[in-house]
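**Student:** kindly return the folded structure for what I paste below:
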Amino acid sequence: MWTLLCSFLLSLSAQENSLAEYLKKAYTARLKANYDLNLSTLKEAEQLKGHPQDPVLLAKLNTELSKQYLVNADYSKAKEYANKCLQLGQRIKNRTVEAYGYLAIATYYNYLDIGDLAVSNAQIALKLAKNWDYSLKSRAYYILYGVYSSWDDEVLSKKYAQLTILTARENADNEMLANAYTAYATAMQFHYEKTKKRQYLDSMKLYLHKSASVYKKSPEQVGVRTYSIANINLANYFFEYQPLHKQSTQDSILFYADIAKKLAKASDKNYTITGNVNGLLAEIASLQGKSRLAETYLMDSYTQLTKAATPSYYTFSNVAQGLSDLYAKRGDFKKALFYQKKKEVFTNKIFDERKMLQAKKLEAQYENSKLSEDIKIAAQKADSQRTQNLLLTGICLLLVISICLLVNSFKSKTKLQEEKSRRLQQEKQEAERNAELGLKMQAEEQARLQAEQQLLLLQKDQMQKEAMADALQIERKNRLLLQMKDKLQKLETEQNRGYVEKIIKEEMRLEETVERSAKEFKSINPAFFSKLKEMSNDKLTPLELEHCAYLRLQLNTKEIAAAFYIEPKSVRVSKYRIKQKIGLDKDTDLDRFLQELS
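**Tutor:** Now for the predicted structure:
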């Protein structure tokens, strides 16, 4: 018997070590930007058979799988593994496993930009985490930093960036530490944008260098993508905040951009980092009068983006616009028009991605509201059941008292027998009335629940009717456009053939865009756009005019980046191009200029 027990314990330990080794191997692959090996290793770990495994290791496995499927845009799988982790913790009543489940769900909501749900789940994970679990805490703090950073809350983003740094140090997690330093640099940038104090700009540069130094000291413990981002941020720092006419500034931009570009070759699946690097290099080449070199950088980005399986369409759009502007300056208007049309195609792709992410966001919000409603109903049922139990307990107690009194009555004297019998009868009637009252309250509770259910059904039916009415109205408009198309096509000539059909298609395609944007831009005076077009000689694109409108509405960089589903650095590059097109010098603040533009 003792031999069998020892064998079982040894096999269990070997199984746990095996799972731990798989997780370590997958993590190493992720640091080296080998995402295919990372996913395949995690899937192999999931298939391990044999003795029961350490539930905390299983939680980490499910959390990593959820994160990997998020990166691959498989949102259903990501949510499935996050829920699997949470359900495991709740089933075995393990607080640490449950905390990892809430952490995975917070990561899912943060990726879909549902900040309030990401914050609530991350806070639950922190409450469940043990004091010494710095790994879990640092990840939760980093999620909270990400949410408050997207909300442009400089105070809380700085707070959670600091907490991420502290917990990453305690856990000796150099990968998280490098990311935390970059996060703190971003928080310093928020402070600078708010106050324009030089000290915050210096701190921004300092912490970006700290992030890079972590990789230099421990290259095997920090991801190449993390180091690439630190270097592109340093290049952007010099591009945005240092005088571009100085040779030292240009040399710094080229130095850090070159490092980022070399490292990004292995980790930049959608070509976002390399695309931004080439954009910076093209800008510097243009400043130095090297038009052909700028064309080479932009064409390299265009070619690589074309080959990418999942390219960044926003980067695609910027590259196409850069090429169009470049050829327009040379007088090659045929190529300029070609790339301008390509930019419009990529703009439509961006719009399609926005619609898909918005649909996922609405679906997640609906699921969460439904879950909250189910919890509320369950709590109401539990309260009702407790009330019923109390009533039944009271009835049983009364019956016990009645029996005791009945036994005592037989032992009493004969002259008191009638009086005691009468008292017993009264108590029995009271018990029956209480029982009837309990049944009546139960029936009333059931009737109330049924009425609430009928009300919910009526509300659902009303929503369906309203949705149907909206659909019918859209269908009627489209049918009217098609009828107008048939009639107007009869009036077409050889010179304008296809023009009517093109107008109809564009009208139907742009309907959703106009309807979505009308509410945000209705407060902006039309003269605002006319003035901008006049100042830029009509060089501003529709996307750049939309960017200007968001600035007019006093949206900050993070909010604009979230609206376009892009990186904040890309927004700043776009602002730089807008200033060039409308003829502003580098020292003029674009935000203030647009606010004061009449």
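
**Student:** CA only for contacts and neighbour counts going forward, please
**Tutor:** Fine.

**Student:** give me the number of residues near residue 509?
**Tutor:** Around residue 509 there are 12 other residues, counting by other C-alpha atoms under 10 Å.

**Student:** in the host helix or strand of it, what's buried?
**Tutor:** Taking DSSP states H and E as the definition, one finds residue 509 inside helix 499-521. Using 16 or more other C-alpha atoms under 10 Å as the test for burial, helix 499-521 gives 500-501, 504, 521.

**Student:** same question for stretch 199-212.
**Tutor:** For stretch 199-212, the neighbour count (16+ other C-alpha under 10 Å) marks 200-201, 203-205, 207-212 as buried.

**Student:** chain center to it, what's the gap?
**Tutor:** What separates the centre of stretch 199-212 from the centre of its chain is 26 Å, taken as C-alpha atoms, centre = their mean, to the nearest Å.

**Student:** likewise stretch 156-175?
**Tutor:** That offset, for stretch 156-175, works out to 20 Å (C-alpha atoms, centre = their mean).

**Student:** cool, and stretch 97-109?
**Tutor:** When C-alpha coordinates are averaged (C-alpha atoms, centre = their mean), stretch 97-109 and its chain have centres 13 Å apart.

**Student:** packing partners of the helix holding residue 509?
**Tutor:** helix 417-489 (3 or more C-alpha pairs under 8 Å, 6 or more residues apart in numbering; DSSP states H and E).

**Student:** and residue 544, how many residues sit next to it?
**Tutor:** 15.

**Student:** once you drop chain neighbours, what's closest to it?
**Tutor:** Computed as C-alpha to C-alpha, 6 or more residues apart in numbering, the closest residue to residue 544 that is not its neighbour in sequence is residue 578, at 7.1 Å.

**Student:** distance of the one you found relative to residue 111?
**Tutor:** The spacing between residue 578 and residue 111, counted by C-alpha to C-alpha, to the nearest Å, is 29 Å.

**Student:** following up with a second sequence; could you model it the same way so I can compare the two?
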Amino acid sequence: MELYHKILKISENDNAFKDITALTYNNIGSAYENLNKIELAEENYLKAYTLTKDDKNIYTIHKLIILNNLSRIYENKKQFVKALAIEREAKELIKEDDKKQFSNNTNALEIFYKTEQKNQKIKQLEDKNKNFAKQRFYFISMTLLAILGLVLLFFIFRFRLKINRQKTNLLEAAKNKAELILQLEKQEKARLKAEQELLTVQQEQLQKKALATSLHLDYKNKFIKDLKDSITEKGDINFEKILKEDQLNDNDFYEIENVIEQVHPNFFKRLKELTKAKLSNLDLKYASYIYLNMDNQQIANILKADPKTVRVTKYRLKLKFGLTKDESLQNFIQNLDL
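**Tutor:** As a prediction, the model looks like this:
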């Protein structure tokens, strides 16, 4: 701003620098507009506009810049009537400038045309007898060659266009064929994968069913053996009471069986991956009970076994998994990465 005001002190009192003064006010207005000081911007734009409005010595482009800035200010202030008036003035200024340029260009062309016309007449008079026949021959020859060249270029262009179109169609057909083959391959892979996953799930379901059935058969065999031993030792047995207890145990077992059915499909597979030793069905049963968070007494009750036997079996299972003395078999099984 200091530099702008220094310029104004030098130029504003001298009409020879009116154009510079107007542009300086315009630049000050732009600076205030950038600072969002709209009123100050409008004031300086109006000063620039007043200086340039009726002065024909000011460049048209400078007037248009000032008018454009002033119109934008009025638009921002929602003074659309004033903005429209300024825009019309700018439009009229452009029309006048175009007319002036057109007039100048027309005059220049007329002068040029008259000069060339005179020169041409002089040249024609000088060379008329010598070169008329030769020029006509050259003109006709060049015209024929040009026509022939244009015809040839037209057929070459048409032929190349046809070839390119055929190549494009072939490439498009090959692309569509490749995409179709790729899509068919993907569908086939997806189908094979789905079938493989279905077989794996079915296999794991059969394995879990077999485990549940094995557990049930073990319990029934144990029940029959205990019943036989009771008959041999006591003779007089309350069969109704024994059968009722067996029915209750059956209900408990079916509940456990349903829980086992919900074991993660990869549970047994993961167990076999984590040990080099072969796991028996009994080992898998114990692992299932441990996974279901059953303690030694609960496992002993289900299997009709001694708690000491359960502890020994769990210890052997622990060794098969390579666990140390301080490591917990229960934590190991329940925290498997499935």
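
**Student:** can you calculate the TM-score here?
**Tutor:** With the length set by TM-score structural alignment, normalised by the length of the second structure, the two chains reach a TM-score of 0.32; 134 aligned residues with a C-alpha RMSD of 3.6 Å.

**Student:** picking up where we left off before, tabulate the buried residues of stretch 199-212 of the first structure (JSON lines), appending distance to residue 307 of the first structure.
**Tutor:** Formatted as JSON lines, those follow (distance: C-alpha to C-alpha, whole Å):
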{"residue": "200", "distance to residue 307 of the first structure": "40"}
{"residue": "201", "distance to residue 307 of the first structure": "38"}
{"residue": "203", "distance to residue 307 of the first structure": "39"}
{"residue": "204", "distance to residue 307 of the first structure": "35"}
{"residue": "205", "distance to residue 307 of the first structure": "34"}
{"residue": "207", "distance to residue 307 of the first structure": "35"}
{"residue": "208", "distance to residue 307 of the first structure": "31"}
{"residue": "209", "distance to residue 307 of the first structure": "33"}
{"residue": "210", "distance to residue 307 of the first structure": "34"}
{"residue": "211", "distance to residue 307 of the first structure": "31"}
{"residue": "212", "distance to residue 307 of the first structure": "30"}
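
**Student:** before we move on, the earlier item: residue 319 of the first structure versus the residue nearest to residue 544 of the first structure, what's the distance?
**Tutor:** In terms of C-alpha to C-alpha, residue 578 of the first structure sits 15 Å off from residue 319 of the first structure.

**Student:** and the two? Which one has more around it.
**Tutor:** Legend: neighbour count by other C-alpha under 10 Å for residue 578 of the first structure and residue 319, higher for residue 319 (26 against 22).

**Student:** residues contacting the more buried one?
**Tutor:** 275, 279, 298, 301-302 (C-alpha atoms under 8 Å, 6 or more residues apart in numbering).

**Student:** Three-state assignment for it, please.
**Tutor:** At residue 319 of the first structure the chain is in helix, as set by DSSP: H, G, I helix; E, B strand; the rest coil.

**Student:** okay, and the residue lying closest to residue 275 of the first structure once chain neighbours are set aside sits in which element?
**Tutor:** Leaving aside its sequence neighbours, residue 275 of the first structure sits nearest to residue 301 (C-alpha to C-alpha, 6+ apart; 5.4 Å). Secondary-structure assignment from DSSP H and E places residue 301 of the first structure in helix 291-307.

**Student:** show me what that helix is packed against.
**Tutor:** So helix 291-307 of the first structure, by 3+ C-alpha pairs under 8 Å, 6+ apart, packs with helix 272-287, helix 313-330.

**Student:** so what touches it?
**Tutor:** The contact list for helix 291-307 of the first structure, computed with C-alpha under 8 Å, 6+ apart, reads 270-271, 274-275, 278-279, 281-286, 311-312, 316, 319-320, 322-323, 326.

**Student:** can you tell me how far residue 203 of the first structure sits from residue 184 of the first structure?
**Tutor:** 9 Å.

**Student:** and the residue nearest to residue 544 of the first structure, what helix or strand is that in?
**Tutor:** Element membership for residue 578 of the first structure, per DSSP H and E: helix 568-581.

**Student:** just the helices from the second structure, written as ranges.
**Tutor:** Using DSSP state H, the helices of the second structure run over 2-11, 18-34, 38-52, 60-76, 80-234, 239-261, 267-273, 281-291, 296-303, 307-320, 329-334.

**Student:** export the ones you listed to TSV and tack on mean neighbour count?
**Tutor:** Putting these into TSV (neighbours: other C-alpha atoms under 10 Å) gives the following:
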stretch	mean neighbour count
helix 2-11	13
helix 18-34	21
helix 38-52	20
helix 60-76	19
helix 80-234	13
helix 239-261	13
helix 267-273	15
helix 281-291	18
helix 296-303	17
helix 307-320	15
helix 329-334	16
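
**Student:** between the helices and strands packed on helix 291-307 of the first structure, which gets nearest to residue 526 of the first structure?
**Tutor:** Evaluated with C-alpha to C-alpha, those place helix 313-330 nearest to residue 526 of the first structure, the distance being 24.6 Å.

**Student:** angle of the next helix or strand after that closest one against helix 417-489?
**Tutor:** Sequence-wise, the next helix or strand downstream of helix 313-330 of the first structure (DSSP H and E) is helix 333-411. With axes from the mean of the first three to the mean of the last three C-alpha atoms, to 10 degrees applied, the angle from helix 333-411 of the first structure to helix 417-489 works out at 170 degrees.

**Student:** quick one: list the elements packing against helix 333-411 of the first structure.
**Tutor:** Counting by 3+ C-alpha pairs under 8 Å, 6+ apart, helix 333-411 of the first structure packs on helix 313-330, helix 417-489.

**Student:** return the angle between stretch directions for that helix and helix 499-521.
**Tutor:** Going by the same axes, to 10 degrees, helix 333-411 of the first structure makes 50 degrees with helix 499-521.

**Student:** quick one: distance of the helix holding residue 578 of the first structure to the chain centre.
**Tutor:** 24 Å.

**Student:** in that helix, what counts as buried?
**Tutor:** 568-579, 581.

**Student:** now for the residues you listed: which two are most distant?
**Tutor:** 568 and 581 (20.3 Å).
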